[in-house]
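K.L.:
please find the sequence and the predicted model below.
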Amino acid sequence: MSMRFTTILLIAIICLGGLQTAVEMDPSSPATVFLIPCSEYYTTHEPISIDSDQDFVDNGFSGNGSLNSPYIIEGLNITSSIFMGSAISVRDTYAHFVIRDCYILSAYIGILVVDAASGTGSIENNTCLSSSGDGGGISVGMDNCTISRNRCMNWGQGIHLNDASRCLISSNNISDSTYQGINIRYSDNNTISGNRILNSSQHGLLFVGTSSFNVAYNNTFIENGNVAMYNIDGERTGNLISQGYDEGSNNVWHDIETETGNLWSDYSGNGSYAIDGPANNVDLYPIKYQPFQDNSDTIITIILIASISALAVILVLIGYRRLNK
């Protein structure tokens, strides 16, 4: 077998292996499959601590910190085993920045952003895994932040917002949280949409404290609430009946314009969906989750993509062999 033929064969195998990350559909759909990228695809890096705009420069990250050319932290494989530590932390900055496409394994916090200037931060398409089942996957305390298309698995809380306003939390996949899926604390006017929240020990999404005027819609809640009683901050307890919790004010669990609610795996299909907590809130337009139909659609999609890719590889190899006869 010639060297050129061997090279083409290796490329074909890599292309087929790329299916692991290629099949990622709309997270707003319960049919979504999130496949975890292999850590080998990333560049190994030590934990990152940014405490000023100059730290972006000193660490050699691309960009200049402007709106059109933000500093970019991307493509890194970071492991942190420090208690109360984080794999990536950004504090007290004014420059624009993006954290994207990173693979994180941490014992306490995956990505931490605190006291950055309003509207300067974006956290996109990261895989955050917990090695302890504690802490938070993505923890944010800044205004106008975008948190989208991330995967957070096995944390105490998948995404944690504290004293943050006008943030967008969208199209994330949160699974196997040992406490809660998405925790919105003392935060106002945030939008939570298109997220898939699966198998949290307690609630999938909750609004805590004085959180107000937040909107949650088109999220998919699957089998959250695997305990009989909820416990909020060790102070407020009650029977866990719903996958959502609300103790704030004027929070809305549907899109007002389209009258679109959320998908709930325990919704009976009749009437509104009650939300736990003293706010006595409801999802006025809940959607019944249909797991069996969605799973079959997902399997068909994966098989179709794999078949087309395999056929393309075979045709390339046949054509190459004919040209070299």
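P.N.:
Sure, I can see it.
K.L.:
please make it C-alpha for all contacts and neighbour counts, starting now.
P.N.:
OK.
K.L.:
quick one: the helices in the stretch 51-200 of the chain?
P.N.:
Using DSSP state H, counting those that start in this stretch, the helices of the stretch 51-200 of the chain run over residues 53-58.
K.L.:
pretty sure residue 254 contacts residue 219?
P.N.:
No: assessed by Cα atoms under 8 Å, residue 254 is found out of contact with residue 219, at 9.5 Å.
K.L.:
give me the neighbour count for residue 11.
P.N.:
13 (other Cα atoms under 10 Å).
K.L.:
state whether it is indeed within a strand.
P.N.:
No: counting by DSSP: H, G, I helix; E, B strand; the rest coil, residue 11 is not part of a strand but helix.
K.L.:
distance check, it against residue 316.
P.N.:
11 Å (Cα to Cα, to the nearest Å).
K.L.:
repeat for residue 238
P.N.:
Noted for residue 238: a distance of 62 Å to residue 316, by Cα to Cα.
K.L.:
and the comparison structure, right after this:
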Amino acid sequence: NVVHGTVMNCIIDQRYIGIIMQYSNNCTLRNNTASSNYYGFFISSSDICTLTNNTASSNDYGIYMYASNGGTLINNTLANNGMVIEGWSVSHWLHNESGNTVNSKSLGYFKSLPSTTIDGALYGQIIMANCSDVTVNDGVFTDVSRGLQLGFCTNCTLNNNAASSNSHGGFFLTISEDCTLKGNTASSNSDAGFILSDISNCTLADNTANNNLGRGFILEDLSCCTLTDNTASCNIGIGFFLLGISNCTLADNTAINNLGRGFYIEESISCVLINNTASSNIDSGFNLIQTLDFTLTHNTANSNNYGFSLSTTNCTLTNNIASSNSVSGFALVVRQNLTLTDNTATSNEYGFYFATSHNATVTNNTAYNNTRDGFFLTHSENCTLTYNTAFNNSRYGVYLWTGAWYNTLYLNRFGNNVVSNGRDDGSWNIWDDGVSSGNYWMDYNGTGVYPIPGNAGSVDNYPFGWGPVTTTTTTTTSDVDIIMMILILSSVGIAIVVVVIVILKKRKT
């Protein structure tokens, strides 16, 4: 709360804050040196202040300006740190600047700049405020507080820039729209590689975040944005962290070898994930929490802890693959209205694990070679499982455990599971359609009903022996049918070859 104050000729090091100016106006900092602090110069909620001929070196933040208006920065030297601007109003980003350097290059501070292409290689750090139609190419920003910052910008492009070894992130964008980030790399930063907040209609394509000490990508409060062909690898935290996003599309992105989750999405609505890959992440490959109206198609999760871990409402999963995850391929806590179609879970502990899931429609999915169960349901009700296949799982093909109520299963195929093909310890579950069709059991002897092992005392009233199942949407024999028929005939010898040749010829015709 100082007005017209001056601080000059001070040397401050190894403190949390070197020099702080807060709630003060028309003040001046001149000829001061701040080194090896967390904040070198901390300016907060202070207007029309001047920083001249100061030196900030080896701080986490060299000069930090927060929610301050109309500042003047002249001939300041920043070494092994940089300048950071934050604030919720465009006026907080607009200052007067000249003659400042970052790591012996000019500080690239651009405000209200229209229709320009900037050679990023000329600058030690770039800050863009209220710019439009500006492109930054080929910058290399190393050992500054944040490599490249945008605030209140429209239709700007960051292309082929690199930010590494910065203390608080590689790329930072806030309150901007219609911007494009393409071919940029953020590596070995002490915080996240890319940080975007309050962004709309932006595109991130072919960017890479690797070996950052925080998350690869942090994306908060985004709407109508597209992420395509980006890679997050070997980051200490989550590969892609998305919070509060809506109407966004993630396509062909890869999260690999991160020490957290691959893709983490929370409190978000109406998004599409297609052809993304999560591999060898320490936690989940794909983790959705409190999301609504999501569609996941043709995504792959392999060698994570969980493949797909979802706590969501109104979610559709189609043609996704979960393999070699140490716990579950699909771990599903879905409050209402889950649709799973044509997904595959193999070589996980559990293939499909449903907990407190209600009104799920599970059709034509395949679970095989899992070390426990193909399909496991607990505290889940009113789910319908049809045309699914579970084989070669080390415990049960399908297991309805405690709290699995009022679920319906028919026209599924269960075979060659080690303990038994099915078990029901739930209540009031139905194992046929009530008319003429039950499930296909490899161990059915062809006579009478098929009793389901377990405490529920359930029966399949209309069981079938194992055989191909024709759905209403296809008339061709599936690859799973071929595999299972080979398994059935494994003791016949040469007959296997004959059967396979006949089936493949039929498929071609």
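P.N.:
Yes, it's here. All values reported here derive from a predicted model rather than from experimental measurement.
K.L.:
returning to that earlier point: mutual contacts of residue 254 and residue 219 of the first structure, please.
P.N.:
Counting by Cα atoms under 8 Å, 6 or more residues apart in numbering, the shared contacts of residue 254 of the first structure and residue 219 are 261, 262.
K.L.:
so the two - more neighbours on which side?
P.N.:
residue 219 (29 against 22).
K.L.:
that one touches residue 193, doesn't it?
P.N.:
Yes: applying Cα under 8 Å, one finds residue 219 of the first structure in contact with residue 193, separated by 5.4 Å.
K.L.:
identify the contacts common to residue 11 and residue 316 of the first structure.
P.N.:
Common neighbours of residue 11 of the first structure and residue 316 (Cα under 8 Å, 6+ apart) do not exist.
K.L.:
any buried residues in the longest helix seen in the second structure, and which?
P.N.:
Assignment by DSSP state H gives helix 495-508 as the longest helix of the second structure. When burial is assessed from 16 or more other Cα atoms under 10 Å, helix 495-508 of the second structure yields the following buried residues: residue 496.
K.L.:
tell me what it is packed against?
P.N.:
Applying 3 or more Cα pairs under 8 Å, 6 or more residues apart in numbering; DSSP states H and E, one finds that helix 495-508 of the second structure makes contact with helix 479-488.
K.L.:
okay, and stretch 350-368 of the second structure goes to which residues in the first structure?
P.N.:
On the first structure, the counterpart of stretch 350-368 of the second structure by TM-score structural alignment is residues 157-175.
K.L.:
no no, stretch 387-398 of the second structure
P.N.:
Going by TM-score structural alignment: stretch 387-398 of the second structure matches residues 194-205.
K.L.:
ends of that stretch, how far apart?
P.N.:
Stretch 194-205 of the first structure end-to-end distance (Cα to Cα) = 13 Å.
K.L.:
same check, this time on stretch 230-239 of the first structure
P.N.:
Start and end residues of stretch 230-239 of the first structure are separated by 6 Å (Cα to Cα).
K.L.:
who touches that stretch?
P.N.:
202, 203, 228, 229, 240.
K.L.:
tell me the contacts of the second one?
P.N.:
This points to residue 203 of the first structure. 179, 180, 181, 224, 225, 230, 242, 243, 244, 245.
K.L.:
show me the contacts for the residue nearest in space to the middle of the second structure.
P.N.:
In the second structure, the residue lying closest to the centroid (Cα atoms, centre = their mean) is residue 263, at 2.0 Å. With contact set as Cα under 8 Å, 6+ apart, residue 263 of the second structure has these partners: 238, 239, 240, 241, 242, 255, 278, 284, 285, 286, 287.
K.L.:
let's see if you can find the most crowded of these.
P.N.:
That'd be residue 239 among these, by other Cα under 10 Å, with 35 neighbours.
K.L.:
would you list every one of the strands in the stretch 401-509 of the second structure?
P.N.:
Secondary structure of the stretch 401-509 of the second structure by DSSP state E, counting those that start in this stretch: the strands cover 408-410, 413-415, 420-424, 440-441, 450-451, 459-460, 464-465.
K.L.:
which one of these has the most crowded surroundings?
P.N.:
Each of the strands of the stretch 401-509 of the second structure was given a mean neighbour count from mean count of other Cα atoms under 10 Å, and the largest, a mean of 27, is that of strand 413-415.
K.L.:
by contact count, what packs against that strand?
P.N.:
Applying 3+ Cα pairs under 8 Å, 6+ apart, one finds that strand 413-415 of the second structure makes contact with strand 389-391, strand 396-400, strand 420-424, strand 440-441.
K.L.:
one more time with 6 Å
P.N.:
With contacts defined as 3 or more Cα pairs under 6 Å, 6 or more residues apart in numbering; DSSP states H and E, the packing partners of strand 413-415 of the second structure are strand 389-391, strand 440-441.
K.L.:
corresponding residues in the first structure for the last one?
P.N.:
Alignment note (TM-score structural alignment): strand 440-441 of the second structure is matched to residues 263-264 of the first structure.
K.L.:
got the contact list for the alignment partner in the first structure of residue 302 of the second structure?
P.N.:
Residue 302 of the second structure maps onto residue 105 of the first structure when the alignment is built from TM-score structural alignment. Applying Cα atoms under 6 Å, 6 or more residues apart in numbering to residue 105 of the first structure gives the contacts 79, 129, 130.
K.L.:
if we go to 10 Å?
P.N.:
Neighbouring residues of residue 105 of the first structure by Cα atoms under 10 Å, 6 or more residues apart in numbering: 39, 77-81, 86-87, 127-132, 137, 153.
K.L.:
which of the residues you listed tops the neighbour count?
P.N.:
The residue in the contacts of residue 105 of the first structure with the most neighbours, by other Cα under 10 Å, is residue 137 (36 neighbours).
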